[in-house]
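S.K.: Build me a structure from this.
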Amino acid sequence: MKAIGYDVAGPVDAPDALRMFETPKPEVGPRDLLVEVRGVSLNPVDVKLRENRAPEAGPDILGFDAAGVVVETGAEVTGYKVGDAVFYAGDVTRPGSNAQYQAVDERIVGRKPASLDFTEAAGIPLTAITAWEMLFDSFRLSEGGGAGKSLLVIGGAGGVGSILIQLAKTLTKLTVIATASRPETQDWVRKMGADHVIDHRGDMAAQVKDLGLAPEYVAALTATDQHYPAILDLIAPRGHIALIDDPQGLDIAPAKPKALTISWEFMFTRSMFETADIELQRDLLNRVSQMLDDGTLQSTVTERLGQMSAASLLAAHARQESGRVIGKQVLSGF
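M.R.: Next comes the predicted model:
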C-alpha cells in the first residue's frame, strides 16, 4: 500500500521531511478493524512527532484523525462489519492514517456522521475526544451541570477550542469565555457559541474581571507557560486548570493559596494503556456523530487541502506550525 512518513525527525523544510513509500498492509489484531482511509486531518501532535520523535525502524507513518470504510475485521470484533463507514483518532503508539489502509482498535472507533463526507468527517475525532474528556473526565462535569459557573477557553479558535466551546454550550450550563486575538478568530469563536471573547495578547486577568467573572474552569490549550500567571490571578478559588500543551516547566506551588487542581488531558491515554474504560471513546464519538447529524454541533473544518500527498501534507504541516489555523485542516485519501 501507499503511505507517507518520515525517516529523520526534524524541521518541515528539511529534505524529505515527509516522503511517499510502499509498505505492506497492516496486520489485523483480534479487536482491530482494517480501514481503507478516505480522509485525514492534521493536528499539532503530527508536527510535534515529526520534529522530535526519531523513527526506530524504517519511516514512521503519522496521521491520527481519519475517516474511511472497514474492509476487514479481527476475530473478536463485535461492533462493526465490512462496509461500515467509520471515523476515529487512532493510537499514537501505532502507525498512523497517512496511508491507504490503517489498523485500529474497534473500541476507539465511532460511526461516521452521515451528514459529512469522509474528508470533512476526518476533521472531528481527535479534537472532539480531547474536548469531551476535558469537560467530563478532567473537570468532572455532568451533562446539564455547571449552572452559575464559567469556563475560560484559552486558544478558542483552534481545533480543540472550536469543538470544546460547542460541547460546553450544548451539554452543560457553563458560561463560556473564549480567547482570540484577530478579528477573524474572534468572529469564529462567537460563531462556535462563546458567550464572551477576550484577547489573550492583552491583560487576560483584567479582561475577565471586567466581565465580573472568576472562572471555575480553565482550558489551557496553548502557550500555558506564557499565560500561567494570568490564569492563577483570574481563576476562582478551588478552580481547575486542564492543559493539553507541553510547557517546559510549570511551578504548581503558586496554585496552593487558591487550592487549585491542575491536570493534563491526553486523549491517547486510553488507547496507549488499554484502560478498562477504553470503549468510552467509541461511545462519545457516536454521540458526537449523532449531534453533527442532528445539527446540534457544527463542523469545525475550515480548510480542505486537496488529496493526500507528500507535498500537500508538508503544506499542511507548515500551516499548522504557523499558529494561524482556524478550526481544522483536512485532506482526502489517496
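S.K.: hey, let's count contacts and neighbours off CA atoms from now on
M.R.: Fine.
S.K.: OK, contacts around A54?
M.R.: By C-alpha atoms under 8 Å, 6 or more residues apart in numbering, the residues touching A54 are D7, V8, A9.
S.K.: The same query, at a cut-off of 6 Å, please.
M.R.: Listed by C-alpha atoms under 6 Å, 6 or more residues apart in numbering, the contact set of A54 reads V8, A9.
S.K.: any idea how far the closest residue to T269 other than its chain neighbours is from V325?
M.R.: Nearest residue to T269, sequence neighbours excluded (C-alpha to C-alpha, 6 or more residues apart in numbering): T275, at 7.9 Å. As for T275, its distance to V325 is 32 Å (criterion: C-alpha to C-alpha, to the nearest Å).
S.K.: What of V218?
M.R.: As judged by C-alpha to C-alpha, V218 and V325 stand 22 Å apart.
S.K.: For the stretch 51-200 of the chain, which segments count as helices?
M.R.: Applying DSSP state H, counting those that start in this stretch to the stretch 51-200 of the chain gives helices spanning 118-121, 125-133, 159-171, 183-192.
S.K.: TSV for those helices, including mean neighbour count?
M.R.: Converted to TSV, the helices of the stretch 51-200 of the chain look like this (neighbours: other C-alpha atoms under 10 Å):
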stretch	mean neighbour count
helix 118-121	27
helix 125-133	24
helix 159-171	25
helix 183-192	18
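S.K.: Of those helices, which is nearest N286?
M.R.: Closest to N286 of the helices of the stretch 51-200 of the chain is helix 125-133 (C-alpha to C-alpha; 10.1 Å).
S.K.: Contacts for that closest one, please.
M.R.: Contact with helix 125-133 is made by D65, Y88, A89, G159, V160, L164, M267, as judged by C-alpha under 6 Å, 6+ apart.
S.K.: thinking again about what came up before, what is the burial count for the residue nearest to T269?
M.R.: 11 (other C-alpha atoms under 10 Å).
S.K.: That one should be in a strand, yeah?
M.R.: No. According to DSSP: H, G, I helix; E, B strand; the rest coil, T275 belongs to no strand; its state is coil.
S.K.: quick one: it from A131, how far?
M.R.: Using C-alpha to C-alpha, T275 is found at 19 Å from A131.
S.K.: again, but for Q298
M.R.: For Q298 relative to A131 (C-alpha to C-alpha), the value is 14 Å.
S.K.: One more: G83?
M.R.: Counting by C-alpha to C-alpha, the gap from G83 to A131 is 29 Å.
S.K.: Check T179 too.
M.R.: On the measure of C-alpha to C-alpha, T179 and A131 end up 16 Å apart.
S.K.: again, but for L49
M.R.: 21 Å.
S.K.: One more: Q329?
M.R.: Separation of Q329 from A131 (C-alpha to C-alpha) stands at 17 Å.
S.K.: likewise V197?
M.R.: Counting by C-alpha to C-alpha - V197 and A131 are separated by 19 Å.
S.K.: Second input sequence below; structure requested for side-by-side comparison:
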Amino acid sequence: MKSVVYSQPGLPIEHAQSLYDADLPIPTPGARDLLVEVKAIAVNPVDTKIRASRGGDTPQVLGWDAVGVVREVGADASLFKPGDEVFYAGAIDRAGCYSELHVVDERIVGAKPHSLNVAEAAALPLTAITAWELLFDRLRVEEQGGQGQRLLVIGAGGGVGSILVQLARRLTQLTVIGTASRPQTRQWIKDLGAHHVIDHSAPLAPQLRELGLEPIDHVISLTHTDTYLEQLVEVLRPQGQLALIDDPVQLDVMPLKRKSLSLHWELMFTRSLYQTDDMIKQHQLLCRVAQLVDDGVLKTTLGEHFGKIDAANLKRAHAVIESGKAWGKIVLEGF
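M.R.: Take a look at the predicted model:
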C-alpha cells in the first residue's frame, strides 16, 4: 500500500529522507480494531514533533487525523461495519495514517459528519478531542454553564483553538477571548465566534483591562506557555484555572501558589496510551461533534488544502507547521 514514511529523526524537512514515499504491507486489524481505507488526513504539530524526536530501524508512519471507509472489522469490534464512513485521531503508540490503509481501535473512532466532505471532516478529530477534553474534562466546565465567567485562549487561531472557540461559544455561557497577532488569524477567530480578540505579541493585562475583562476565570494556553506564564498568573483571578497542551522546556509552577491557581494538562492520546476504562468516551465525543456539525452548531476548521497525500505535499505541510504560521488545519486528500 502507498505510504509516506521516514526513518531517521531530526532531519530538516527539506532533506530528501525527512519524508519519502514508500510501499508497505497491509496491516492486520486486532480484535477491537478497524481496517480503514484512508481518504483524507490532516497534519498536526505532533507530526513534526515525533518526526524530530523518534525514529526506528524500519520506516515510521506519522499522522493522527484521518477520514476513511471501514474495510474490515476485528473479531470483537461492534461499533462499526464495513462500508461505514469514519473519522478519528488514532493512537500515538501505533503507526499513523499517512497510508492507504490504517488500523485503529474502534473505541477512539467516530462516525464521519454527513454534511462534510472528507477533507473538511479530516480537519476535526484530533483538535476536537483535545478541545473537548480541555474544556469539559480538565476544566470541568459544564455544558451551558460558565455564566459570568471569562475564558482566555492563548493561540486561538491554530487547530485546537479554532474548534475550542466554537465549543466554548456554542455550548457554554463563557465570555470567550482569543489571542492572535496577525490580521488573518484575528479575523478567523472572530468569525468562529470569539467575543473578543487581543494581540498576544503585546502585554495581555492592559488589553484586557481596557476591554473591562479582568480578572480571567480560566486560561487555556495552546502555545508558548512558558513565555506567557507570568502574564497568565497576573490576569487570572484567585483560585482560577490554567490548562495547557504544549511542551515547555521548563515550567516554574511556584507563581501559581499565591493565588491558589490550579494547573491542568491535556493530552488526547492518554486514554489510548493507557487503555483507560473510559477510552470509549472518545468515540462518544466524536459522534457528538459530528452531530453538532450536521446540526449547524459547529463548522470545519479546515484552513488550507494541500492536495493529494504524498511526500512532497506533506513536506510542504510540515514546513508550514514548523514555521508557526499555520491557521486552522492543513488537510490532504487521496493517494
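S.K.: mind putting the helices of the stretch 51-200 of the first structure in a markdown table, distance to L152 of the first structure included?
M.R.: Output for these, formatted as a markdown table (distance: least, C-alpha to C-alpha, whole Å):
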| stretch | distance to L152 of the first structure |
| --- | --- |
| helix 118-121 | 27 |
| helix 125-133 | 13 |
| helix 159-171 | 9 |
| helix 183-192 | 12 |
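S.K.: of all the ones you listed, which lies closest to A214 of the first structure?
M.R.: A214 of the first structure lies closest to helix 159-171 among the helices of the stretch 51-200 of the first structure, at 16.9 Å (C-alpha to C-alpha).
S.K.: Can you state the mean residue-to-residue distance of that closest one versus the second structure?
M.R.: For helix 159-171 of the first structure, the mean deviation from the second structure after alignment is 0.4 Å (mean C-alpha distance after the TM-score superposition for the first structure).
S.K.: what about that helix, distance to the chain center?
M.R.: Helix 159-171 of the first structure has its C-alpha centroid displaced from the chain centroid by 11 Å (C-alpha atoms, centre = their mean, to the nearest Å).
S.K.: So V218 and V325 of the first structure - more neighbours on which side?
M.R.: Set V218 of the first structure next to V325 and count neighbours by other C-alpha under 10 Å: V218 wins out with 26 against 17.
S.K.: The more buried one should be in a strand, yeah?
M.R.: Yes. Per three-state DSSP, V218 of the first structure lies within a strand segment.
S.K.: For G156 of the first structure, see how far away it is.
M.R.: As judged by C-alpha to C-alpha, V218 of the first structure and G156 of the first structure stand 11 Å apart.
S.K.: Also K112 of the first structure?
M.R.: K112 of the first structure is 25 Å from G156 of the first structure, by C-alpha to C-alpha.
S.K.: And for the first structure, the residue most distant from the center?
M.R.: P257 (32.0 Å; C-alpha atoms, centre = their mean).
S.K.: That residue and D225 of the first structure, how far apart?
M.R.: Going from P257 of the first structure to D225 of the first structure by C-alpha to C-alpha gives 19 Å.
S.K.: what do you get for L174 of the first structure?
M.R.: Taken as C-alpha to C-alpha, the span from L174 of the first structure to D225 of the first structure is 25 Å.
S.K.: do L62 of the first structure as well
M.R.: 27 Å.
S.K.: same check, this time on K328 of the first structure
M.R.: Separation of K328 of the first structure from D225 of the first structure (C-alpha to C-alpha): 24 Å.
S.K.: who has more neighbours, those two?
M.R.: The neighbour count for K328 of the first structure versus D225, taken as other C-alpha under 10 Å, is higher for K328 (25 against 16).
S.K.: Could you verify my assumption that that one touches G159?
M.R.: Yes. Counting by C-alpha atoms under 6 Å, K328 of the first structure does reach G159; the two are 5.4 Å apart.
S.K.: quick one on the thing from earlier: the helices of the stretch 51-200 of the first structure: which one's closest to I262 of the first structure?
M.R.: helix 125-133 (14.7 Å).
S.K.: so how far does the closest one sit from its counterpart in the second structure?
M.R.: Helix 125-133 of the first structure sits 0.2 Å off on average (mean C-alpha distance after the TM-score superposition for the first structure).
S.K.: In the second structure, what stretch matches that helix?
M.R.: Aligned by TM-score structural alignment, helix 125-133 of the first structure falls on residues 125-133 of the second structure.
S.K.: which bit of the second structure covers stretch 195-205 of the first structure?
M.R.: Mapping stretch 195-205 of the first structure onto the second structure (TM-score structural alignment) gives residues 195-205.
S.K.: residues of the matching stretch that come out buried?
M.R.: Across stretch 195-205 of the second structure, burial judged by 16 or more other C-alpha atoms under 10 Å covers H196, V197, I198, D199, H200, L204, A205.
S.K.: just stretch 314-332 of the first structure next, same as before
M.R.: By neighbour count on 16+ other C-alpha under 10 Å, the buried set for stretch 314-332 of the first structure is L314, A316, H317, Q320, V325, I326, G327, K328, Q329, V330, L331, S332.
S.K.: Reformat those into JSON lines and put secondary structure next to each item.
M.R.: Shown next, in JSON lines, are those (three-state DSSP):
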{"residue": "L314", "secondary structure": "helix"}
{"residue": "A316", "secondary structure": "helix"}
{"residue": "H317", "secondary structure": "helix"}
{"residue": "Q320", "secondary structure": "helix"}
{"residue": "V325", "secondary structure": "coil"}
{"residue": "I326", "secondary structure": "coil"}
{"residue": "G327", "secondary structure": "coil"}
{"residue": "K328", "secondary structure": "strand"}
{"residue": "Q329", "secondary structure": "strand"}
{"residue": "V330", "secondary structure": "strand"}
{"residue": "L331", "secondary structure": "strand"}
{"residue": "S332", "secondary structure": "strand"}
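S.K.: Of the residues you listed, which is the nearest to G29 of the first structure?
M.R.: The nearest member of these to G29 of the first structure, counting by C-alpha to C-alpha, is S332 at 26.0 Å.
S.K.: Once you drop chain neighbours, what's closest to that closest one?
M.R.: G39 (4.3 Å).
S.K.: same question, G90 of the second structure
M.R.: In space, G90 of the second structure is closest to W64, 5.5 Å off (C-alpha to C-alpha, 6+ apart).
S.K.: Repeat that for D203 of the first structure.
M.R.: Closest residue in space to D203 of the first structure, ignoring its immediate chain neighbours: A230 at 7.7 Å, by C-alpha to C-alpha, 6+ apart.
S.K.: Go ahead and confirm that neighbour touches A205.
M.R.: Yes. Using C-alpha under 6 Å as the test, A230 of the first structure is close enough to A205 to be in contact (5.4 Å).
S.K.: before we move on, which element is R316 of the second structure in?
M.R.: Using DSSP states H and E, R316 of the second structure maps to helix 311-323.
S.K.: No further questions, thank you.
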